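Could you look at this predicted model? Sequence included:
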Amino acid sequence: MTILLGIILALLIFSVIVFFHELGHFSMAKRFGVKVDEFGIGIPPRAKQVWKDSSGTVYSLNWLPIGGFVKMKGEEMNETGAHDKDFLAHKNFLEQSTVILAGVIMNFFLAFLIFSVLFMVGVEPLGINTKFQTSTETKLIPSFDEAVRIGLVKTDGIILSPLTGSIAEKSGLLDGDILLSIDGKTILSPEDMIMKVKQSTTVMNFTVQGSGGIRTLLITPEDGKIGSYVGHNVTEIRKD
């Protein structure tokens, strides 16, 4: 059943891509006065003529519901009427090129539109928490944030590790130091720290705890960086 749904979904996605591709050819052909004999959804033979517009273009549904097509006057080399104004070959080079390339351009536009919507709306990462029968019991862990949320991973603060010769190391930051606060404010995630450092151009007060006890370090970011790895301080990973 899962395989069948996958095949159906793949065909649906393919059909949408082809539809927009052919729509690009169709719209530019109409724009430049090329006669479009038929705009069809699916692959012939024709199942039904849905509509015929005033210019004579037939809009059809076809028996094999995959993709679609645009039939323009002048696509076939042996067609008569090469000197007709609505013949594709009668159009100038720029117009012919635009009609031909419009399909690809429309696909790029579709991809841009889809990704823009996804970025604006946001997409939750796919989390998997499924057990499989193997020689040893195995559990696939979802994204780290989701793992923390559902309690698979427990964290306690943010751990730092300065790069050799970096601003952070020269300021006294040690490998394994736990970040307690920046400028007196508690930092809840590595992303928050990175953003705060990027936005600062002046000296910052880092309060950290490590082998040297609790210390306050004065660190001035350079180009929005202090030269340190940053991550969650993982204290426990559930194995049940």
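Nice, thanks for sending it over. Residues are numbered from 1 along each chain as shown.

CA atoms for contacts and neighbours, from now on please.
Noted.

which residue ranges form the helices in this protein?
Along the chain, the segments classed as helices by DSSP state H run 2-31, 93-121, 144-149, 167-170, 190-198.

another one to put next to it:
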Amino acid sequence: MELIIKILQFFLCFTILVGIHELGHFIMARVFRIRVEKFYIFFDPWFSLFKFRRGNTEYGLGWLPLGGYVKIAGMIDESMDKEYQQREVQPWEFRAKPAWQRFLVMIAGVVMNVLLAITIYIGICYTWGETYFPNDEARWGYNFNEAGHRMGFRDGDRFVSIDGEKVDDISMLLNQLLITESDREVVVLRDGKQVTLHLTLDELIDMRREKGYENLFTLRMPFLIDSVAAPTAAALQRGDEIVAIDGVHDATYTEYRRYLQSKAGDTVSVTVLRGGERIAGLGIPISAEGTLGVFADPQPFELRTQHYTFWQAIPAGIHKTGKVIASYWEQLKLIVQPKTKMYEELGGFIAIGSIFPGSWDWQDFWLKTAFLSIILAVMNILPIPGLDGGHAIFTFWEMISGRKVSDRVLEAAQYVGLIIILFLLLYANGNDVYRFFIK
């Protein structure tokens, strides 16, 4: 059932993104009275799942879920249809329009994807607000996995800054740490003192390749007493923080629980912090089940939520979109730099589908849809022939030079672009197959 929900979310998201993107081209073409011959969600080689015609446009749903397209009259596109070149130029054709109009038609899909992301983020800010975990709530520090220990982190460290930038929102910490083409300087608070860790690019690359960033750090859970349940623990009070049991000190709740189980039926010496005062030597009998006779506070941390009115949500949504675009653009720049080896982390449809949860959560769905809409916009604006950015760059050249690029050059560029796109699709999806089924 979880797999079905993931698949449903993926296809709903993909349909929305492709539909909105192609709608942008469609609307702008119609604004300039350019005929749109086809409007398709997904591709339709050989046949389509269904189609109907209204006016001069055929609308349909293809069977190959790799995108979608609009076929604009008088333009070289993915269909490689060149029949129009044998005819007289018609006033309703793409090629008959001035360069600035053709340029706007080309970038309209990207603009629509950015506007979709803005709209979604505005809706999320207004409906749910922005909830995040602030770094200053991690008063007991973090535990680190093996990759973190190799880089010099110690359990109990608290983040202070990365390359001089203060750490606040923990959800953004990995981006601050990993999106880099150079070494990182991380300052942590350790035993009350600031310690600087110098992380080399090679270390960060190795961590990414080994997926050491997964669970790189987890919050240290303290043993805070929520209530006293047994008379034998009457010396303890609500709000006490257990900081030592016998010789075990500065441990996590799980570590203390493990030690208590080993002392079942015995008596231990407990040290607590109470109102800022350290109280030691509290002798507490341990039950036969290895329990202290208290209930621990299950949630000693507080998430922060920034709420917005409708009018406040508009600039907040625009700002959020800008931050995500800037972050993804930085990642994209790193992918094309061989020394970062981030190209090894490219993923295809399986990787995209795997980001959706196994249960339906509308807030999460819309967050991922907005993020993928930005990815689609950024990827399409790249100056690769065959993509919107490739078409736009030729039109922009015509606008500034006054010379139109010949159909023969456009046709050759389209073939080159299709080869590049096919290679990227095969490489990204090949990475998926290797990661999920072979490695």
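Thanks, I have it. None of these values were measured; they are calculated from a predicted model.

quick one: TM-score?
After superposition, the two chains reach a TM-score of 0.49 (TM-score structural alignment, normalised by the length of the first structure), with 140 aligned residues with a Cα RMSD of 3.6 Å.

To I66 of the first structure, which of the helices of the first structure lies closest?
helix 2-31 (5.4 Å; Cα to Cα).

Enumerate the positions of that closest one that are buried.
15-29 (16 or more other Cα atoms under 10 Å).

show me what contacts I20 of the second structure?
Counting by Cα atoms under 8 Å, 6 or more residues apart in numbering, I20 of the second structure touches 109, 112-113, 116.

Helix or strand: which one has it?
Using DSSP states H and E, I20 of the second structure sits in helix 2-31.

right, and the helix or strand after that helix?
Once the chain leaves helix 2-31 of the second structure, the next helix or strand it forms, by DSSP H and E, is strand 36-54.

which of the residues in that following strand are buried?
By 16+ other Cα under 10 Å, the buried positions in strand 36-54 of the second structure come out as 36-44, 48.

Tell me the buried residues in the longest strand seen in the first structure?
When the first structure is parsed with DSSP state E, its longest strand is strand 36-52. Neighbour counts using 16+ other Cα under 10 Å place 36-44 of strand 36-52 of the first structure among the buried residues.

do the same with stretch 54-73 of the second structure
Result for stretch 54-73 of the second structure [16+ other Cα under 10 Å]: buried residues 57-63, 65, 67-73.

wait, which of these is closest to F11 of the second structure?
P65 (8.4 Å).

List the contacts of that closest one.
Contacts of P65 of the second structure by Cα under 8 Å, 6+ apart are 42-43.

That one should be in a strand, yeah?
Yes - under DSSP: H, G, I helix; E, B strand; the rest coil, P65 of the second structure falls within a strand.

That one and P45 of the second structure: what is the separation?
Going from P65 of the second structure to P45 of the second structure by Cα to Cα, to the nearest Å gives 11 Å.

so where do the strands sit in the stretch 151-300 of the second structure?
Assigned by DSSP state E, counting those that start in this stretch, the stretch 151-300 of the second structure shows strands spanning 158-162, 165-166, 184-190, 193-199, 217-219, 223-228, 241-245, 248-249, 267-274, 277-285, 294-296.

Now do the second one: everything it contacts.
Contacts to strand 165-166 of the second structure, defined as Cα under 8 Å, 6+ apart, come from residues V160.

that older thread, what is the nearest of the buried residues of strand 36-52 of the first structure to I66 of the first structure?
Out of the buried residues of strand 36-52 of the first structure, the member with the shortest distance to I66 of the first structure (by Cα to Cα) is G42, at 4.7 Å.

I figured the closest one hits V70, correct?
No - taking contacts as Cα atoms under 8 Å, G42 of the first structure lies outside contact range of V70: 10.7 Å.

and the angle from the longest strand of the first structure to helix 2-31?
110 degrees (axes from the mean of the first three to the mean of the last three Cα atoms, to 10 degrees).

so what does strand 36-52 of the first structure touch, helix or strand wise?
Applying 3 or more Cα pairs under 8 Å, 6 or more residues apart in numbering; DSSP states H and E, one finds that strand 36-52 of the first structure contacts helix 2-31, strand 58-72.

What residues of the last one count as buried?
Spelled out, it's strand 58-72 of the first structure. 58-62, 66-72.

Distance to L217 of the first structure added to these, as TSV?
Output for the buried residues of strand 58-72 of the first structure, formatted as TSV (distance: Cα to Cα, whole Å):
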residue	distance to L217 of the first structure
V58	75
Y59	72
S60	72
L61	71
N62	72
I66	64
G67	63
G68	65
F69	67
V70	68
K71	72
M72	72
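
Nearest to M204 of the first structure among those residues?
Proximity of these to M204 of the first structure (Cα to Cα) peaks at G67, which lies at 58.6 Å.

So which bits of the helix holding I20 of the second structure are buried?
Quick answer for helix 2-31 of the second structure (16+ other Cα under 10 Å): 6-7, 9-10, 13-15, 17-29.

rewinding a little: so which of the helices of the first structure gets nearest T235 of the first structure?
That would be, of the helices of the first structure and by Cα to Cα, helix 144-149, which comes in at 11.2 Å.

Quick one: list the elements packing against that closest one.
Short answer (3+ Cα pairs under 8 Å, 6+ apart): helix 144-149 of the first structure packs on strand 153-162.

which secondary structure elements does the strand it packs on contact?
helix 144-149, strand 177-182, strand 228-237.

winner for burial among these?
Ranked by mean neighbour count under mean count of other Cα atoms under 10 Å, these are led by strand 177-182, which reaches a mean of 22.

Determine the angle, from 0 to 180 degrees, between that one and strand 228-237.
Using the same axes, to 10 degrees: strand 177-182 of the first structure against strand 228-237 is 110 degrees.

Please name every helix or strand in contact with strand 177-182 of the first structure.
strand 153-162, strand 204-210.
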